[in-house]
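Q: Here is a sequence together with a model predicted from it:
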Amino acid sequence: MVAHSIKDRVAIVGMGCTRFGEHWDKGIDELIIDAAEQTFASAGLDRQEIDAYWLGTAQSGMSGITLARPLGLVDKPVTRVENYCATGSEALRQAVYAVACGAYDTAMALGVEKTKDGGFQGLNANPIPGDGTGRTLAAAAMFSMVAPAYAKKYGVAPDDMRRAMARVASKNHYNGARNERAQFRKEMSVDQICAMPAVAGDLSVFDCAGVADGAAAAIVVRAEDAHQYTDKPLYVKALSFIAGNGRGLTDPAYDYTHFPEVGRSADIAYAQAGVTSPRDQIAMAEVHDCFTPTEIVLMEELGFAARGTAWKEVLDGRFDLDGDLPVNPDGGLKAFGHPTGASGLRMMFEAWLQMRGEAPPERQISTTSDRSLALCHNLGGYPGEMVSFVSILGTELEEAIA
């Protein structure tokens, strides 16, 4: 195993999330304060009672001062991190490990992005990287290659592939329409989405996640201290992170139908959490649906569907809100929106609501003793050159692994 398990050593005891969208009337300071104050209130803590902070932002700040200034923190360590679209998850991962190792009793991870009125959009906008990761193709163009490659490899007719992709978007818009914090709250039918003109390969605008402003945050403590702050903590069962080496972009054998970093990070997370049958043990999943064909491939990489079959399961409604395994019950990136630094923590926030039974009734999932775990998956980068984060969370505390 790449990382030692910290199963049940750390608990999330407070969370908050702003509405995602075009916040023309708010700056980054207001978004940070909104998410942070929700989080402090949910844990019953004051900002000065948090021992250390981690800030995740891709392009809205360059240091911990970006967080310390609006919160008025005094003599607190604040670490700014960035890891593509997995930036929010990276902030949480570091805060969790800091508590697990005993460095701090309490820690907060906050992810934020303010892009809509910043004059630029998307990754690699500012500054242009000098490490070879700069792209001449936009993200939509890179991920558009997944759809025809998948269809060709598995013999999926073009119309069937188009409808499966549209079904992903329609599902997530249905869920987002029931989420007051989502950027897009309008249902869209499969036929409506199929009628949209293509903008990149076979992808239409409705196959692409929206760019948004927003923030989300979490407070973590040692598991044995969790009930000092909440009656319903969420225990960290697994954290797994893999950074690819970009080999897929130069490997002639790479065919754009799989994401190796995702599969490997999922395997490690399942081993840490003791998950042997993901489809049977996971009650809900938040996944990185940056583009509709991405979600289809992720169902296979995460072990929710056999290779070459996820498109059928999508069409059959297996991942709907009332399906066998609800995926993106909050609307996902597609409908909730995608502020780069906040998305990973937004996924955690949905798990926080769902597993505590606090989601709105119209989208509250059901859990059982056999299916009582939530999975959150967050990626960054492109097919062939990707970072991947997988976490597993649960409400029941088991004996920690030494």
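A: Nice, I can see it.
Q: From now on I want contacts and neighbour counts done on CA atoms only, so please keep to that.
A: Fine.
Q: Now for residue 371: which residues touch it?
A: 280-283 (C-alpha atoms under 8 Å, 6 or more residues apart in numbering).
Q: pretty sure residue 378 is touching residue 389, no?
A: Yes. Between residue 378 and residue 389 there is a contact under C-alpha atoms under 8 Å: 5.1 Å.
Q: what residues are shared contacts of the two?
A: Counting by C-alpha under 8 Å, 6+ apart, the residues touching both residue 378 and residue 389 are 86, 89.
Q: Quick check: what element follows the longest helix seen in the chain along the chain?
A: Criterion DSSP state H: the longest helix present in the chain is helix 158-176. Downstream of helix 158-176, the next assigned helix or strand under DSSP states H and E is helix 190-194.
Q: For the helix or strand following that next one, enumerate the helices and strands it packs against.
A: The helix or strand immediately downstream of helix 190-194 is strand 198-200, counting by DSSP H and E. Secondary-structure packing of strand 198-200 (3 or more C-alpha pairs under 8 Å, 6 or more residues apart in numbering; DSSP states H and E): helix 139-144.
Q: Next, residue 3: secondary structure please.
A: coil (DSSP: H, G, I helix; E, B strand; the rest coil).
Q: before we move on, what about residue 374?
A: Going by three-state DSSP: residue 374 is strand.
Q: got the contact list for it?
A: Contact partners of residue 374, counting by C-alpha under 8 Å, 6+ apart, are 282-286, 351, 355, 392-394.
Q: which among the residues you listed gets closest to residue 182?
A: Nearest to residue 182 out of the contacts of residue 374 is residue 286 (C-alpha to C-alpha; 14.2 Å).
Q: Surely the closest one touches residue 332?
A: Yes. If you go by C-alpha under 8 Å, residue 286 and residue 332 touch, sitting 6.8 Å apart.
Q: Comparison target below:
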Amino acid sequence: MATHGIKDKVAIVGMGCTPFGEHWNRSAEDLLVDANREALADAGLEQGDIDAYWLGTMGSGFSGQLLSRTLKLDYKPVTRVENFCATGSEAFRNACYAVASGAIDVAMAIGVEKLKDSGYSGLTRAAPPHDGTAVGLTAPAAFGLLAPAYANAYGLDDDKLKDVITRIAWKNHYNGARNARAQFRKEVPLEAIRNSPKVSGMLGVMDCSGVSDGSAAAIIVRAEDAYKYTDQPLFVKALSMVAGPGDGPMDPSFDYTSIREVVECARNAYAEAGIEDPRAELALAEVHDCFTPTELVLMEDLGFSDRGKAWRDVLDGAFDLAGDLPVNPDGGLKSFGHPIGASGLRMLFECWLQLRGTAPQERRIDTSVKKLGLTHNLGGHPGDCVSFISVVGTEPAA
């Protein structure tokens, strides 16, 4: 049994993304309308041109009717999906497969979340019944375990590891300060980040992603039809989704220095896209920096750094805007914000801007040689999660 993938079978021809932030005067419906309208205008389409929709949301609606009522759709299929923090990516993946199958000509993947309306931070869900083996940790506590584990495994003292994760937050705030759609739009000094109030273990407030409202959307068509809509489509080179067995917290060999689901997800994605050296071949990567130690570990799990070497690469600026491989040039979850259902599509939106040369000049990266972008989204906790990776590029199949 094998996964054959849909490399170069579908393309993105239009995208939209609202600003992320505390939209107290905007509803989920308002945000959906804005993202939908921008994506349609980008592709030069009308609402009736979309054949089917995939809606990603975790807590802002419980069926496709959220979108259908909002957009006054004319009896079109709307599928609501949810997969923890990878919800927006799941909407995109399913829309892509529907188009690749030939069942749908034009599909929209759209995600939204109104976390601020809930009054809670993080995931908006009730805990389902379980067998008692689930680890009862908050997200900062669970991901905070990555920091001391990494330091212990690779011989870093606490001060040096704190320097590293502080540098990650500083980078993402630097990038977000150059992004008009980001939730946090100011550079933050290293000392302010390092000394921010503690949340869990080594993690301070400034090590945690923003809790925000927002929406993002993508329009997908068959690759052979892409140039009918735009002269700069993005072709989908790989889609990989992995769900782990959830045994990490119970496995004595699981040491919190690597997220196994991400490693397997990356292996699948690179094989599908034909990537042998991701750091050398990718123009940019948008990764799931829910907490700063997560980004550190992801640099190794995604193959951007050798094992035990990512901390040096971070301090050397390898993942800065002008580095070897810019990571989170839009500010990432840390600075752009993290409305659960929209984040995966927001990552694709940054690839859409950067690879097509339309990102703001102050944070635009060089894509004249490298033509590929990667998005990575995960949901759950280390050792018990799902992982998604997409690879998109500007060049069609040879």
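A: Good, I have the coordinates. Just so it is clear, the model here is predicted, and its values are computed rather than measured.
Q: where does the TM-score land?
A: The TM-score (TM-score structural alignment, normalised by the length of structure 2) is 0.98; 397 aligned residues with a C-alpha RMSD of 1.2 Å.
Q: before we move on, back to that, mutual contacts of residue 286 and residue 332 of structure 1, please.
A: Joint contacts of residue 286 of structure 1 and residue 332 (C-alpha under 8 Å, 6+ apart) are residue 347.
Q: Neighbour count for the two, which is higher?
A: residue 332 (30 against 27; other C-alpha atoms under 10 Å).
Q: need the contact list for the counterpart of the more buried one in structure 2.
A: Aligned counterpart of residue 332 of structure 1 in structure 2: residue 332 (TM-score structural alignment). By C-alpha under 8 Å, 6+ apart, the contact list for residue 332 of structure 2 reads 172, 176, 286-289, 347.
Q: which residues in the stretch 151-300 of structure 1 form helices?
A: 158-176, 190-194, 260-273, 278-281, 292-301 (DSSP state H, counting those that start in this stretch).
Q: looking at those helices, which is closest to residue 19 of structure 1?
A: helix 158-176 (11.7 Å).
Q: average offset between the closest one and structure 2?
A: Here the mean offset of helix 158-176 of structure 1 against structure 2 after fitting is 0.4 Å, by mean C-alpha distance after the TM-score superposition for structure 1.
Q: The match of residue 332 of structure 1 and residue 114 of structure 2: what is the separation?
A: 18 Å (C-alpha to C-alpha, to the nearest Å).
Q: cool, residue 167 of structure 2 as well?
A: 29 Å.
Q: Check residue 60 of structure 2 too.
A: For residue 60 of structure 2, the distance to residue 114 of structure 2 - C-alpha to C-alpha - is 6 Å.
Q: Same check on residue 156 of structure 2?
A: According to C-alpha to C-alpha, residue 156 of structure 2 and residue 114 of structure 2 sit 39 Å apart.
Q: the more surrounded of the two?
A: Counted by other C-alpha under 10 Å, residue 156 of structure 2 and residue 114 do not tie: residue 114 has more neighbours, with 31 against 16.
Q: burial count for the residue lying closest to the more buried one once chain neighbours are set aside?
A: Leaving out its chain neighbours, the residue that sits closest to residue 114 of structure 2 by C-alpha to C-alpha, 6 or more residues apart in numbering is residue 213, at 4.6 Å. Residue 213 of structure 2 has 29 neighbours, counted by other C-alpha under 10 Å.
Q: need the contact list for residue 213 of structure 2.
A: 20-23, 112-116, 337-339.
Q: and the residues you listed, which of them are in strands?
A: 112-114 (DSSP state E).
Q: Looking at the contacts of residue 371 of structure 1, which is nearest residue 232 of structure 1?
A: So of the contacts of residue 371 of structure 1, ranked by how close each gets to residue 232 of structure 1 (C-alpha to C-alpha), first place is residue 283, at 17.2 Å.
Q: so how many other residues sit close to the closest one?
A: 26.
Q: What's the match for it in structure 2?
A: Alignment note (TM-score structural alignment): residue 283 of structure 1 maps to residue 283 of structure 2.
Q: What's the separation between the closest residue to that match other than its chain neighbours and residue 274 of structure 2?
A: Of all residues not flanking residue 283 of structure 2 in the chain, residue 370 sits nearest, at 5.0 Å (C-alpha to C-alpha, 6+ apart). According to C-alpha to C-alpha, residue 370 of structure 2 stands 14 Å off from residue 274 of structure 2.
Q: ok, now residue 189 of structure 2?
A: From residue 189 of structure 2 over to residue 274 of structure 2 the distance is 40 Å, taken as C-alpha to C-alpha.
Q: cool, residue 337 of structure 2 as well?
A: Residue 337 of structure 2 is 31 Å from residue 274 of structure 2, by C-alpha to C-alpha.
Q: Looking at these two, which is more packed in?
A: Neighbour tally, residue 337 of structure 2 and residue 274, criterion other C-alpha under 10 Å: the higher count belongs to residue 337, 29 against 13.
Q: residues contacting the closest residue to that one other than its chain neighbours?
A: Using C-alpha to C-alpha, 6+ apart and skipping residues adjacent in sequence, the residue nearest residue 337 of structure 2 is residue 210, 4.3 Å away. Applying C-alpha under 8 Å, 6+ apart to residue 210 of structure 2 gives the contacts 183, 333-338.
Q: can you give me the strands in the stretch 201-350 of structure 1?
A: For the stretch 201-350 of structure 1, applying DSSP state E, counting those that start in this stretch gives strands covering 203-204, 214-222, 234-243, 282-286.
Q: how big is the offset of the second one relative to structure 2?
A: Once the two models are superposed, strand 214-222 of structure 1 sits on average 0.2 Å from its counterpart in structure 2 (mean C-alpha distance after the TM-score superposition for structure 1).
Q: again, but for the shortest one
A: In the superposition with structure 2, the aligned residues lie an average of 0.1 Å away from strand 203-204 of structure 1, counting by mean C-alpha distance after the TM-score superposition for structure 1.
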